[in-house]
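Peer 1: here are the coordinates; sequence isn't available:
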């Protein structure tokens, strides 16, 4: 992965955008957001957020979890590679790479749903009722599972 840019930071941690070095199936580059929490109980908060995000898997207007590409062990010597923990193919397992306390999310370069709704409102665009009811229903499900 290659670092693209810093997206934000706060009292609980940081978020940054990364790009996969190899292009995707249609020649397009894949991006993801790595979010980490640096508080004392950061692992608990990341685990909690991962659980809530997984409940809305495949919801089209909610940011989805991503699976990062395997981290490659770049040691050149076969002898040294054999001594270091990792898979035979040269990738590092998650518990050794220490990525379990990082939340990987899809990257939305054009902004958030809130930004889109505000833009539509400022331009006085009409949104079909069917789309609004779909978003409302999903939002209702989200608030009922969080409480």
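Peer 2: On my side now, so go ahead. Everything quoted here is computed from the prediction, not taken from an experiment.
Peer 1: from here on, contacts and neighbour counts on C-alpha atoms
Peer 2: OK.
Peer 1: following whichever strand or helix holds residue 81, which helix or strand comes up?
Peer 2: Under DSSP states H and E, the secondary-structure element containing residue 81 is helix 78-83. Where DSSP H and E defines the elements, the next helix or strand beyond helix 78-83 is strand 91-92.
Peer 1: packing partners for the host helix or strand of residue 48?
Peer 2: Counting by DSSP H and E, the element that carries residue 48 is helix 42-55. Helices and strands touching helix 42-55, by 3 or more Cα pairs under 8 Å, 6 or more residues apart in numbering; DSSP states H and E, are strand 31-37, strand 102-106.
Peer 1: Who are the packing partners of the shortest one?
Peer 2: It refers to strand 102-106. Using 3+ Cα pairs under 8 Å, 6+ apart as the contact test, the elements touching strand 102-106 are strand 31-37, helix 42-55.
Peer 1: Could you do the longest one as well?
Peer 2: Other elements packing on strand 31-37 under the criterion 3+ Cα pairs under 8 Å, 6+ apart are strand 13-19, helix 42-55, strand 102-106.
Peer 1: Give the buried residues for it.
Peer 2: Residues of strand 31-37 classed as buried under the neighbour-count rule (16 or more other Cα atoms under 10 Å) are 31-37.
Peer 1: most packed of the helices and strands packed on strand 31-37?
Peer 2: Ranked by mean neighbour count under mean count of other Cα atoms under 10 Å, the helices and strands packed on strand 31-37 are led by strand 102-106, which reaches a mean of 20.
Peer 1: Put this next to the previous one:
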């Protein structure tokens, strides 16, 4: 699993002109899934995201986690994170898991994140054409790949 997390002061997801998710201080999480991803990847990644110290403390030092600040999260599926761009100018998405594999893993990731955070995680809609709006705070943007744990 690969994620791009962005620290935000606000973020939202709109589908067909209908806002389906909206948060204030927290993280926008873009999640890409491949066939090899497992429950172990989900647990490791959720734990890493919820405990990553990327929010400022009273001394303006990034020393607090999403859990520490009682922050909110939106998780959005994004198969394009696994784009292969080595050859030619048209990205290939062959590494991205098909919906029959990706949807259950995406849903399990959201549930694990909710368990680790102790609150509801908002989502987009798997496979939908989504408009994602955010105000990146910092800017802080971090890429994490569960296959690169060491």
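Peer 2: Now that the structure is in, tell me what you want to look at. Nothing here was measured: the structure is a model prediction, and the numbers come from that model.
Peer 1: Would you mind reporting the TM-score between them?
Peer 2: Here the TM-score of the superposed chains, computed with TM-score structural alignment, normalised by the length of structure 1 as the reference length, equals 0.28; 77 aligned residues with a Cα RMSD of 5.5 Å.
Peer 1: quick revisit: need the helices and strands packed on strand 31-37 of structure 1 in TSV (columns: distance to residue 3 of structure 1).
Peer 2: Shown next, in TSV, are these (distance: least, Cα to Cα, whole Å):
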stretch	distance to residue 3 of structure 1
strand 13-19	5
helix 42-55	21
strand 102-106	13
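Peer 1: Go through those and name the closest to residue 2 of structure 1.
Peer 2: Proximity to residue 2 of structure 1 (Cα to Cα) singles out strand 13-19 among those, at 5.1 Å.
Peer 1: tell me the angle the closest one makes with helix 42-55.
Peer 2: 60 degrees (axes from the mean of the first three to the mean of the last three Cα atoms, to 10 degrees).
Peer 1: what inclination does strand 13-19 of structure 1 have with respect to strand 102-106?
Peer 2: Using the same axes, to 10 degrees, strand 13-19 of structure 1 lies at 50 degrees relative to strand 102-106.
Peer 1: Show me what strand 13-19 of structure 1 is packed against.
Peer 2: Helices and strands in packing contact with strand 13-19 of structure 1 are listed as strand 2-10, strand 31-37; criterion 3+ Cα pairs under 8 Å, 6+ apart.
Peer 1: which stretch among these comes nearest residue 81 of structure 1?
Peer 2: Each of those has some distance to residue 81 of structure 1 by Cα to Cα; the shortest is strand 2-10, at 22.5 Å.
Peer 1: The closest residue in space to residue 33 of structure 1 that isn't next to it in sequence and residue 97 of structure 1, how far apart?
Peer 2: The shortest distance from residue 33 of structure 1 to any residue other than its chain neighbours is 4.5 Å, reached at residue 17 (Cα to Cα, 6 or more residues apart in numbering). Using Cα to Cα, to the nearest Å, we find residue 17 of structure 1 at a distance of 18 Å from residue 97 of structure 1.
Peer 1: Reformat the helices and strands packed on strand 102-106 of structure 1 as JSON lines; add distance to residue 113 of structure 1.
Peer 2: As requested, these are arranged in JSON lines below (distance: least, Cα to Cα, whole Å):
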{"stretch": "strand 31-37", "distance to residue 113 of structure 1": "17"}
{"stretch": "helix 42-55", "distance to residue 113 of structure 1": "16"}
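Peer 1: Which one, of these, ends up nearest to residue 104 of structure 1?
Peer 2: For those, the distance to residue 104 of structure 1 is smallest for strand 31-37, at 4.7 Å, taking Cα to Cα.
Peer 1: Could you check the angle the closest one makes with strand 2-10?
Peer 2: 40 degrees.
Peer 1: related to what we said a few turns ago, helices or strands up against the helix or strand just after the helix holding residue 48 of structure 1?
Peer 2: Next helix or strand after helix 42-55 of structure 1 toward the C-terminus (DSSP H and E): strand 71-72. Taking 3+ Cα pairs under 8 Å, 6+ apart as the contact definition, the neighbouring helices and strands of strand 71-72 of structure 1 are strand 91-92.
Peer 1: Can you name every helix or strand that the strand it packs on contacts?
Peer 2: Strand 91-92 of structure 1 is packed against strand 71-72, with contacts defined by 3+ Cα pairs under 8 Å, 6+ apart.
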